[in-house]
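Enquirer: Here's a sequence, model it:
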Amino acid sequence: MPAPDLVTAELTLTGRITTASNATFLGSIGDAAVVYKPIAGEQPLWDFPDGCLAHREVAAYRVSQALGWNIVPRTWLRDGPFGEGMVQLWQETDPEQDAVDLVAADDVPDAGWKEVLQGRDDDGRIVALIHEDTPALRRMAVFDVVVNNADRKGDHILAMADGHRYGVDHGLTFHSEHKLRTVLWGWIGEELSAEELEGIDRILTGLEGELGSQLAKLLTAEEIASLAARCVRLRSAGRFPAPSGQMPAAPWPLF
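Expert: The predicted structure follows:
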């Protein structure tokens, strides 16, 4: 039996993710499990235009594809039970793996991890926010800088059994003003690798062709110009940036 057309075949809802700030549903299209976020269920935000979060999620997928790093699961716009929205292929994570974690400050591993910040838990104990020091997370950090991700929480990083890491929840991206808020600050000042620089180059090249045409249907001209400017700045600096501006550098909550 042929696979269903993910854009036109019936989308059936199977549940709702009640912890999400916007209406978010689990569903299926044939045998494919998906996440569905209808535009009608998006909550208004003071710093992002209304009714555009789904488009930004799809734009993030397009940039991920241009990078060639498979950071964002397949994501597209289509109609659903509550109208047009973003649909994304569901990813089954490995419950035994955590790419980002909170540990006691004196339990930070000596190798393989980066410490981002310290604080106190509800019992007054000093804890550290840490994340993996892996090529997969480095690539995701580059991606977040490029798309200006304002909400990279720890739980927005999906740890797969094979070691791959997906990033999800990209509605708060592509603002023309600096909005970067992330838990992935472990490489501040470190040089970008040749692979990472080549990925940025692929975006800049793509913006002159197919990627630019795709994003023009999803973002404003100003937002696309800002995307290009961020790529140029990051490519020129050749290093992971440090936090800047007046906004908090990390999202809250962290997870």
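Enquirer: switch to C-alpha atoms for all contacts and neighbour counts from now on
Expert: Fine.
Enquirer: Show me what the helix or strand containing Thr205 is packed up against.
Expert: Taking DSSP states H and E as the definition, one finds Thr205 inside helix 194-207. Using 3 or more CA pairs under 8 Å, 6 or more residues apart in numbering; DSSP states H and E as the contact definition, the elements that helix 194-207 packs against are helix 53-67, helix 210-216, helix 221-237.
Enquirer: which helices and strands does the first one pack with?
Expert: Using 3+ CA pairs under 8 Å, 6+ apart as the contact criterion, the secondary-structure elements in contact with helix 53-67 are strand 75-78, strand 85-89, helix 135-147, helix 194-207, helix 210-216.
Enquirer: Likewise for the shortest one?
Expert: Contacting helix 210-216 under the criterion 3+ CA pairs under 8 Å, 6+ apart are the following elements: helix 53-67, helix 194-207, helix 221-237.
Enquirer: Same check on the longest one?
Expert: Of the remaining helices and strands, those touching helix 221-237 by 3+ CA pairs under 8 Å, 6+ apart are helix 135-147, helix 194-207, helix 210-216.
Enquirer: Show me which residues of the longest one are buried.
Expert: By neighbour count, and taking 16 or more other CA atoms under 10 Å as the criterion, the buried residues in helix 194-207 are Glu196, Leu197, Gly199, Ile200, Asp201, Arg202, Ile203, Leu204, Gly206, Leu207.
Enquirer: thinking again about what came up before, can you tell me which of the helices and strands packed on helix 194-207 is most buried?
Expert: Among these, helix 53-67 has the highest mean neighbour count (mean count of other CA atoms under 10 Å), at a mean of 24.
Enquirer: residues making contact with that helix?
Expert: By CA atoms under 8 Å, 6 or more residues apart in numbering, the list of residues contacting helix 53-67 from outside reads 37-39, 42, 70-77, 85-86, 143, 147, 169-174, 199-200, 202-203, 206, 211, 214-215, 218-219.
Enquirer: Sequence B follows; please return its structure for comparison with A:
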Amino acid sequence: MPAPERIPPRRVSPQELLAKGELTVRGRISGASNAVLYCTVEYEGVSAACVYKPVAGERPLWDFPDGTLAQREVAAYELSEAMGWGLVPPTVLRDGPYGEGMCQMWIEASAKDAALLALVEGEEPEPGWKAVGLADVGEERTALLVHADDERLRRLAVLDAVINNGDRKGGHLLPAADGRLYAIDHGVTFNADDKLRTLLWGWAGEPLTEEAVEALRRLSANLADGGPLAGRLAELLTVEEIDALRRRVADLLRTGRHREPSGQWPAIPWPPV
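Expert: Take a look at the predicted model:
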């Protein structure tokens, strides 16, 4: 008699694991301005570490509607996926031990690829680096803040311009052991007003890469009324914010260049880490 056919186990996607798995809080991540909980999530024999940010733990902000930061984190993930760059870890909106919140796959940063930002002497960056600006380092001294001339960071600079990221700090960059770069903490995004604050100004005013232009064209088409992405974002953002998102994408395609500081808002977040 032939042996019975072995049915391979069903593969559980990261999104399904995060959305349907049993969420167990293991501890709180200190130093964050809002409640950030380190958790494990398990579903159909698959488990992983993740971050859970309950809406109930969000501190009110004067320029964002209360209780909307978790939705913006999910929207940033949706935009990153639509552009084909996978810069934001899998992120979902779900119920948890402390109510509805954002749940995001935990990324372990690799120390061997951590040199993405630096403070250096002199007024010009070394080859392989892009200048951001002079920074006060105390004792009436300044140093040049630079970031790596890295294609992963360049993609992230475009994504941040699209989502209108008001808080791109160095501590939000997570280079993984497999060579990929992830970015986290996207609660203060998608405001209808210009809020772009970032450490990734090294390409300001330079032409966009062909890859970025193609990604923006795809995104523009996906944001059209009736499209699946537009419908998904309608569950997470306001009509005004989605209209502003479309204008930002259109402006980038029209100019064909990386954003420059507007002068209407502090260009660099503080503290920068």
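Enquirer: one step back: please identify which of the helices and strands packed on helix 221-237 of the first structure is closest to His178 of the first structure.
Expert: helix 135-147 (9.6 Å; CA to CA).
Enquirer: Could you tell me where that closest one falls in the second structure?
Expert: The counterpart of helix 135-147 of the first structure in the second structure, counting by TM-score structural alignment, spans residues 151-163.
Enquirer: Would you mind listing the buried residues in that stretch?
Expert: Within stretch 151-163 of the second structure, the residues that count as buried by 16+ other CA under 10 Å are Arg152, Leu153, Arg154, Arg155, Leu156, Ala157, Val158, Leu159, Asp160, Ala161, Val162, Ile163.
Enquirer: what about the residue nearest to the second one when sequence neighbours are not counted, is that helix, strand or coil?
Expert: In other words, Leu153 of the second structure. Spatial nearest neighbour of Leu153 of the second structure, excluding adjacent residues (CA to CA, 6 or more residues apart in numbering): Leu200 at 7.4 Å. Per DSSP: H, G, I helix; E, B strand; the rest coil, the secondary structure class of Leu200 of the second structure is coil.
Enquirer: Contacts only, for the counterpart of Leu200 of the second structure in the first structure.
Expert: Under the alignment (TM-score structural alignment), Leu200 of the second structure pairs with Leu184 in the first structure. Contacts here follow CA under 8 Å, 6+ apart; on that basis Leu184 of the first structure touches Val116, His131, Leu137, Ala141, Arg152.
Enquirer: Now do the same for the first one: its match in the second structure.
Expert: In the superposition onto the second structure, Val116 of the first structure corresponds to Val132 when matched by TM-score structural alignment.
Enquirer: That match belongs to a strand?
Expert: Yes - under the criterion used here (three-state DSSP), Val132 of the second structure sits inside a strand.
Enquirer: Run a quick neighbour tally on it.
Expert: 20 (other CA atoms under 10 Å).
Enquirer: residue contacts, it?
Expert: Neighbours of Val132 of the second structure in contact, by CA under 8 Å, 6+ apart: Leu144, Leu145, Val146, His147, Leu199, Leu200, Trp201, Gly202.
Enquirer: same check, this time on Leu216 of the second structure
Expert: With contact taken as CA under 8 Å, 6+ apart, Leu216 of the second structure is in contact with Met83, Val249, Leu252, Leu253.
Enquirer: and which of the residues you listed is nearest to Leu119 of the second structure?
Expert: Closest approach between the contacts of Leu216 of the second structure and Leu119 of the second structure, by CA to CA: Leu252, at 29.5 Å.
Enquirer: give me every residue that touches the equivalent of the closest one over in the first structure.
Expert: Pairing criterion TM-score structural alignment: the partner of Leu252 of the second structure within the first structure is identified as Leu234. For Leu234 of the first structure, the contact set (CA under 8 Å, 6+ apart) comprises Val146, Phe240, Pro241.
Enquirer: Narrow those to the ones also in contact in the second structure, please.
Expert: When these are mapped onto the second structure through the alignment and contacts are counted by both residues aligned by TM-score structural alignment, their matches' CA atoms under 8 Å, the preserved ones are Phe240, Pro241.
Enquirer: Can you tell me which of the contacts of Leu234 of the first structure is closest to Thr12 of the first structure?
Expert: Top of the list for closeness to Thr12 of the first structure, among the contacts of Leu234 of the first structure and by CA to CA, is Val146 at 34.1 Å.
Enquirer: Contact partners for the closest one?
Expert: Applying CA under 8 Å, 6+ apart, we find Val146 of the first structure in contact with Leu227, Arg230, Cys231, Leu234.
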